[in-house]
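Undergrad: pasting a predicted model and its sequence here:
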Amino acid sequence: MQARAAEDLKKRVTDGLVEAGLTYAGAAAFSTPRRLTLALEGLLAESPTVREERKGPKVGAPDKAIEGFLRGAGLTRDQLEERDTPKGAVYFAAIEKPGRPAAAIIAEVLEDTVRNFPWSKSMRWGTGSLRWVRPLHSILCVLSDEAGATVVDLDIDGIKSGNTTHGHRFMAPDEIIVTGFEDYAAKLKRAHVVLDTAERQQAIWQEATNQAFARGLEVVEDKGLLAEVAGLVEWPVVLLGDIDAEFLELPPEVLQTSMKEHQKFFSVRNPKTGRIEGFVTVANRETADQGATILAGNQKVLSARLADAKFFWANDLRVAKSETGMAAWAEKLSNVTFHNKLGTQAARIDRIAALAREIAPVVGADADLAEQAARVAKADLSSEMVYEFPELQGLMGRYYAEAAGLPQEVANACEMHYSPLGPSDDVPTEPVSVAVALADKLDTLTGFWAIDEKPTGSKDPYALRRAALGVIRLVLENDVRMSLFAVLKEQANEVAEGVAGVENQLFIQSGQAEELEAEFIKNMGVEDILAYLNEKDELEEGDRKEFEQGISFLERISDLLTFFHDRLKVFLRDQGIRHDVIDACIAMEGNDDLTLLVKRARALEDFLKSEDGENLLQGFKRANNILSQAEEKDGVEYSYGADVKFAEDDSEKALFAALAASEGAISTAIEAEDFAAAMGGTAALRAPVDAFFEAVQVNSDNEVVRRNRLNLLSQIRKVCGQVADLSRIEA
């Protein structure tokens, strides 16, 4: 909360001062466990005088209107000025607001800031009404210039401002009088308080690494823990301790997690063995015995914690090595609810195992190993160690799978199937791990979409955006080729069939199912599809509800695919690919093959950066605009019938030839998924398209020639449209 509070203090005070007309040159905020500080430089001595002019009623207006205007302006009638305007004589008032001293403005702004500070949690104490994160003891508010320092007069719930503070709570508790920020920071440091959080972090890390290096060890880097510990102390004193030998055989991750979560200790590793052999704790004071008593107390508490971890480890290993092995833990998950609408963890594991087996050939994994890995990947959730340290799930699964003698690919999948957890997390590359990781995330997404529990706005309680990004990264970084829509549809059916109470779980089971899906994928809505079937006399009255439910289910899966596309846009935008380029590729057939989609998008992005690409895009848009306007005006679609025999100009004939040559080259390249070559074939159209528009007027007076040229424009749209929907590209 400290870093956020420092920024909030800075923003609220500076915004308030500027709004009141008091500008400044620079601002910096600082925080410690016991103080929140803001320093401003170059502050004006007073706010400038502001002159405001207001237009009033017309001369001769009713007295009540004029008196109301005078009251609002705070003036008398003799202070009004008459001016001629196009609408006649009008009264104007010149209102002058004199500047105010900086101290008066600061007092108002600071009091408002303190009373309305946006703490996420706050408390009230004593008999006052003030709320703060902890009881507020003092307010130091000093305004200094060349002439000296003055205290800004302020009283908030009986806490009066002054020019005094106190140093370290134990090492220098006496009162300190300050005259300005530099004096304040210097005197605090002499009083054993390091004001700057970054300076405390640097001091902790430097001393910790120096002490570890002196003993041939190294500190395990943890930036989050470093920031947290720096927020717990004002005068950091680094102490290096040893872990008892009886705990050194515990997995290093167990030692790290226990020390970090319970004690806020840094782990110290032996680089030769990789074992965690020591710890670093940060005290808040210096002692006569150089921290020996503090260190001894910490070691005693740590030994008790690690004794628990050792007990859990021994018990879990005994189960993993038993005859039943990890299967005993997996059976317990039948009593663990994953979600009240989606059943138990055991039911979910059955679905994941089946899906992992289906995905395995696609990612080059052994189907039996993929299913086996999926069935034990979450077994460690029943272990004592993971119950105590949930953050170790997956990792402990690998240790227990190895202890149980399972294949190494299975053990690795236990650890890696949760990955990637974020945009910077490593992506599994081992085929079995990829299969299980994909199955896990796809089942989560299809399950929550099936019960209509999608992310809304900034709320995403089940981390579904993260799961979708994980699928995208797994697919792209492992070059996985699959129809995502088909996988999502089949898995959603598995969810619907296995879980009672899922709405719209009835899927289309009829002779027209494939045909219906094909039409649905063309973005036809429910009513459109029903009308389509009615026209063909293939929808009996009793089947209407069944089809409506089936189509609704398909709509949810299509919506989930759109969700993937939205996540993909964010992912690719960070890699420099424009959103409209992605939209142009999503509009193409096969947009549920993410690897193919991204391959097309990258090629299109590169093409549009070239001179040929940019010029051809302008030619395409010109052709598309002329054609669209003509089709709307004439009420017909010019999509066929262009014939070279009606061509009147050489440029027109050249364009016919170029389109004929390019169409075949582009389609051949696209079939081979060589999108760079396809873009190159499109680039060959640039010159003939440019020449055509320079030499020819499309809307000729000769109606036959006009229709032929419009059909030729349609041919341009068709040929260029093979690579992407260029109409979606922004000019």
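TA: Noted; the coordinates are in hand. Numbers count the residues shown, from 1 in each chain.
Undergrad: when you work out contacts or count neighbours from here on, use the C-alpha atoms and nothing else.
TA: Noted.
Undergrad: which stretches of the stretch 501-650 of the chain form strands?
TA: Under the criterion DSSP state E, counting those that start in this stretch, the stretch 501-650 of the chain contains no strands.
Undergrad: okay, now residue 431: neighbour count?
TA: A total of 22 residues lie near residue 431 under the criterion other C-alpha atoms under 10 Å.
Undergrad: revised request: answer the last question for residue 205.
TA: By the measure other C-alpha under 10 Å, the count of residues near residue 205 is 19.
Undergrad: and the one 10 residues further on, by the same measure?
TA: For residue 215, the number of neighbouring residues by other C-alpha under 10 Å comes to 9.
Undergrad: for it, which residues are in contact?
TA: Contacts here follow C-alpha atoms under 8 Å, 6 or more residues apart in numbering; on that basis residue 215 touches nothing.
Undergrad: same thing with residue 211?
TA: Residue 211 sits next to residue 240 when contact means C-alpha under 8 Å, 6+ apart.
Undergrad: do the same with residue 187
TA: Contacts here follow C-alpha under 8 Å, 6+ apart; on that basis residue 187 touches 176, 178.
Undergrad: can you map out the strands along the stretch 151-300 of the chain?
TA: Counting by DSSP E, counting those that start in this stretch, the stretch 151-300 of the chain forms strands over residues 155-156, 159-162, 164-166, 175-177, 218-219, 237-242, 266-269, 276-283, given from the N-terminal end onward.
Undergrad: got those as a markdown table, with distance to residue 23 and mean neighbour count columns?
TA: As requested, the strands of the stretch 151-300 of the chain are arranged in a markdown table below (distance: least, C-alpha to C-alpha, whole Å; neighbours: other C-alpha atoms under 10 Å):
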| stretch | distance to residue 23 | mean neighbour count |
| --- | --- | --- |
| strand 155-156 | 24 | 15 |
| strand 159-162 | 22 | 16 |
| strand 164-166 | 26 | 18 |
| strand 175-177 | 27 | 13 |
| strand 218-219 | 46 | 22 |
| strand 237-242 | 40 | 18 |
| strand 266-269 | 44 | 25 |
| strand 276-283 | 41 | 23 |
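Undergrad: next, format those strands as JSON lines and append distance to residue 195.
TA: As requested, the strands of the stretch 151-300 of the chain are exported to JSON lines (distance: least, C-alpha to C-alpha, whole Å):
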{"stretch": "strand 155-156", "distance to residue 195": "24"}
{"stretch": "strand 159-162", "distance to residue 195": "19"}
{"stretch": "strand 164-166", "distance to residue 195": "12"}
{"stretch": "strand 175-177", "distance to residue 195": "15"}
{"stretch": "strand 218-219", "distance to residue 195": "25"}
{"stretch": "strand 237-242", "distance to residue 195": "15"}
{"stretch": "strand 266-269", "distance to residue 195": "23"}
{"stretch": "strand 276-283", "distance to residue 195": "16"}
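Undergrad: alright, now check it against this:
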Amino acid sequence: MPDLLIELFSEEIPARMQAQACADLKKRVTDGLVEAGLTYASAAAFSTPRRLALSVEDLTAESRAVREERKGPKVGAPDKAVEGFARGAGVEVSALEVRDDKKGQVYFAVIERPGRTAEEIVAEVLEATIRNFPWPKSMRWGAGSLRWVRPLHSILCLLTDEEGARTVPLEVDGIAAGRETRGHRFMAPDAFSVNSFEDYEAKLKRAKVMLRAEERADMIWNEATNQAFALGLEVVEDRGLLAEVAGLVEWPVVLLGRIDNQFLDLPPEVLQTSMKEHQKFFSVRNPKTGRIERFVTVANIETADDGATILGGNQKVLSARLADAKFFWDNDLRVAREGMGPWLESLSEVTFHNKLGSQRDRIERIAALARELAPVTGADAIEAEEAARLAKADLSSEMVYEFPELQGLMGRYYAAEAGKSDAVAAAAQEHYQPLGPSDAVPTSPVSVTVALADKLDTLTGFWAIDEKPTGSKDPFALRRAALGVIRLVLENDLKLSLNEYFHSSFWWLLNEGRGNWFEEEPKVTELTSGDVEKQVFSVRAESLLTFFHDRLKVYLRDQGIRHDVIDACIAMPGNDDLALLVRRAKALQATLETDDGENLIQGFKRANNILTQAEEKDGVEYSFGADRKFAEEGAEVALFDALDAAQAEIDPAMAEQDFGTAMTAMAELRGPIDRFFTDVQVNAESTVVRRNRLNLLSRIRTICLSVADLTRLDG
């Protein structure tokens, strides 16, 4: 069984495209081979800046012959139908066979496809892959019609078995497949031939090309950290940059450079960002001071002077870049030390959304909401309001204009330079968090307050203008904002009513003249002039709270909480208090994971079903009046006692929001309820006894539904 080796050799492939191109090459070729009837043992794809390569091991030498029988129209069918069937089957009409069928005679086509050699199939599949390769961007060159990410120079395509290596006959747009490739552009530019994948990889390495991206990355990281360690320094880890740099070089040469002393007082994040974005340099930090003092660059060539010329040139370019950064920093510091007023004023000219006003308008809303939220989060209201007013001031700074990814972080530096408290400065950076499911959640009360206000204003604002996420579309990241609120509330154990703050935000938006409040709302009926805003707000708040509940279900599902458990708790009063809702859900889930809890649910459902059927039949509601004196059976009396005891525990526990105690007490009803249904006939002949027993079932329903809506549980 032969092994297949493919290489597509071109001008430099952008580093960001290489990993996906490897995956696409592997999938398209192997899928095509399998569809054509070939099998293989394993496949692996590789990339360097100038080549994509694929190795397929133990490929079958040829596909099997195939014989297929296809049933067609009845004999006597219109000629066009018969001709169409024959054409679709790829046979002549005269070759069709007539066979007896249950409903008469029909035509059958016998299709025989002989096996094909691997060479023939590989050539066909590879040509289709090259011509239809899904590059994000591609180009044409010269007079040809082929499109590739960069001009394609050569195709290597070999099948190797015990008899040796043979080239697969293939030509694409004038490029004939062969068995030759080239090494490093400068250090080993001559062509050489290969016989197998092992021979290919070994000869490439001798020609100064490391084929495997992970090997290049490991080499870069190990050499960089070793050089830094020798000077008592450490390389700042950046896996994304490491992967990108590994895609820029075929033969990495790691060089350690020095940053000019005049730039060492810049914030380390500024140095790191500038070097990464503009130069693709790694930052090297002094662990004793936390300052970025050196950099690592990766060259693609070995030089006689051990990279001194390359390093010198890089240091000159870096100094020019950092001079710009220092200019921005010095200018920004002057504004910050004067209170950041000009930045705040300029935000009046920055539109947040054409229907929601400027960034300055938004800041005013966030500040007002932060002041309201402060008592809940434990923050000082004045400090929280000040933090909210300053948190986005750095959006107008020169540094953030140059490096938008530093927003928030630079705000922290500037707030500290303005003499603000540590809490206010921290809020400038932390109020954006959490940015995703793995991002940290702020814990400082002021930061939590501003983060909540920021996200709640975003959500209520877009709900006010009816710009909600639809399907997979969420252009304003509202799902992320809702998840951020959920995590801020739960991970800081905050007790707050979301509806209260929805209404506050809606009022401010209405007073600013923002939002389409009085368009037709299907749930708002019989409005009076004094109730219009209140009722419309309630409709919007209900919609937004449902959105939060949907996000909460996703969040809790990842923590193992059943969806029906969440639904059972959402149906209870106070469902806009997320911390309360989650404590209830976790307590119910824990109860259901016990035998008593699971069996109690079955007992409750049995009681509820009997009671519901009786109420429908009798046209009355059995909701009160169960009296112990009408109890005739021991199990009946025992259930009265158990319900009394459970209620005595459940009522105070629910008042204290101690759901664990309440649900444990509820679960203890399992035994008395089981015995009641075993020993007692609910539909007794005596009307008085029957009514009393139905009212007793009503007590079961009432007590159980006081902790959660158990009717929403599955099973």
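TA: All right, it came through fine. Worth saying up front: this structure is predicted, and the values here are computed from it rather than measured.
Undergrad: just tell me which of the strands of the stretch 151-300 of structure 1 ends up closest to residue 460 of structure 1.
TA: strand 266-269 (32.1 Å; C-alpha to C-alpha).
Undergrad: what's that closest one in contact with?
TA: 212, 217-222, 225, 255-256, 259-260, 275-281.
Undergrad: one more pass at 7 Å, please.
TA: For strand 266-269 of structure 1, the surrounding residues in contact (C-alpha atoms under 7 Å, 6 or more residues apart in numbering) are 217-220, 256, 260, 275-281.
Undergrad: corresponding residue for residue 662 of structure 1 in structure 2?
TA: Under the alignment (TM-score structural alignment), residue 662 of structure 1 maps onto residue 646 of structure 2.
Undergrad: are we agreed that its match is in a strand?
TA: No: counting by DSSP: H, G, I helix; E, B strand; the rest coil, residue 646 of structure 2 is located in no strand; its state is helix.
Undergrad: list the contacts of the closest residue to it other than its chain neighbours.
TA: Distances taken as C-alpha to C-alpha, 6 or more residues apart in numbering put residue 665 closest to residue 646 of structure 2, at 5.5 Å, once the chain neighbours are dropped. Each residue near residue 665 of structure 2 by C-alpha under 7 Å, 6+ apart is listed here: 646, 649, 650.
Undergrad: output these as a markdown table; include the columns neighbour count and distance to residue 8 of structure 2.
TA: Rendered in a markdown table, the data for the contacts of residue 665 of structure 2 read as follows (neighbours: other C-alpha atoms under 10 Å; distance: C-alpha to C-alpha, whole Å):
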| residue | neighbour count | distance to residue 8 of structure 2 |
| --- | --- | --- |
| 646 | 21 | 75 |
| 649 | 17 | 75 |
| 650 | 26 | 72 |
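Undergrad: looking at the strands of the stretch 151-300 of structure 1, which is closest to residue 138 of structure 1?
TA: strand 159-162 (6.2 Å).
Undergrad: and that closest one, what does it pack onto?
TA: strand 139-140 (3 or more C-alpha pairs under 7 Å, 6 or more residues apart in numbering; DSSP states H and E).
Undergrad: with respect to residue 654 of structure 1, which of the strands of the stretch 151-300 of structure 1 lies nearest?
TA: Between residue 654 of structure 1 and the strands of the stretch 151-300 of structure 1, the shortest separation by C-alpha to C-alpha is 71.6 Å, and it involves strand 218-219.
Undergrad: residues in structure 2 aligned with the closest one?
TA: When structure 2 is aligned by TM-score structural alignment, the counterpart of strand 218-219 of structure 1 is residues 234-235.
Undergrad: ok now that stretch, how far from the chain's centre?
TA: In terms of C-alpha atoms, centre = their mean, to the nearest Å, the centre of stretch 234-235 of structure 2 is found 30 Å from the chain centre.
Undergrad: give me the residues contacting it.
TA: Residues outside stretch 234-235 of structure 2 that contact it (C-alpha under 7 Å, 6+ apart) are 225, 228, 282, 283, 284, 285, 286, 287.
Undergrad: just stretch 296-312 of structure 2 next, same as before
TA: Around stretch 296-312 of structure 2, the neighbours that count as contacts under C-alpha under 7 Å, 6+ apart are 224, 249-257, 281-283.
Undergrad: now the helices for the stretch 501-650 of structure 2?
TA: Secondary structure of the stretch 501-650 of structure 2 (DSSP state H, counting those that start in this stretch): helices located at 532-557, 563-570, 578-592, 595-618, 634-655.
Undergrad: export those to JSON lines and tack on distance to residue 120 of structure 2?
TA: Shown next, in JSON lines, are the helices of the stretch 501-650 of structure 2 (distance: least, C-alpha to C-alpha, whole Å):
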{"stretch": "helix 532-557", "distance to residue 120 of structure 2": "50"}
{"stretch": "helix 563-570", "distance to residue 120 of structure 2": "54"}
{"stretch": "helix 578-592", "distance to residue 120 of structure 2": "60"}
{"stretch": "helix 595-618", "distance to residue 120 of structure 2": "63"}
{"stretch": "helix 634-655", "distance to residue 120 of structure 2": "76"}
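Undergrad: nearest to residue 709 of structure 2, out of those helices?
TA: Of all those, helix 563-570 sits nearest to residue 709 of structure 2, with 4.6 Å by C-alpha to C-alpha.
Undergrad: could you tell me where the closest one falls in structure 1?
TA: For helix 563-570 of structure 2, the aligned range in structure 1 is residues 579-586, judged by TM-score structural alignment.
Undergrad: mean offset of the matching stretch relative to structure 2 (after superposition)
TA: On superposition with structure 2, the mean distance recorded for stretch 579-586 of structure 1 (mean C-alpha distance after the TM-score superposition for structure 1) is 1.9 Å.
Undergrad: give me the angle between the lengthiest helix in structure 2 and strand 253-258.
TA: The longest helix of structure 2 (DSSP state H) is helix 308-337. Here helix 308-337 of structure 2 runs at an angle of 50 degrees relative to strand 253-258 (axes from the mean of the first three to the mean of the last three C-alpha atoms, to 10 degrees).
Undergrad: now do the helices in the stretch 1-150 of structure 2.
TA: Listed in chain order, the helices found in the stretch 1-150 of structure 2 under DSSP H, counting those that start in this stretch are 15-35, 79-89, 118-131.
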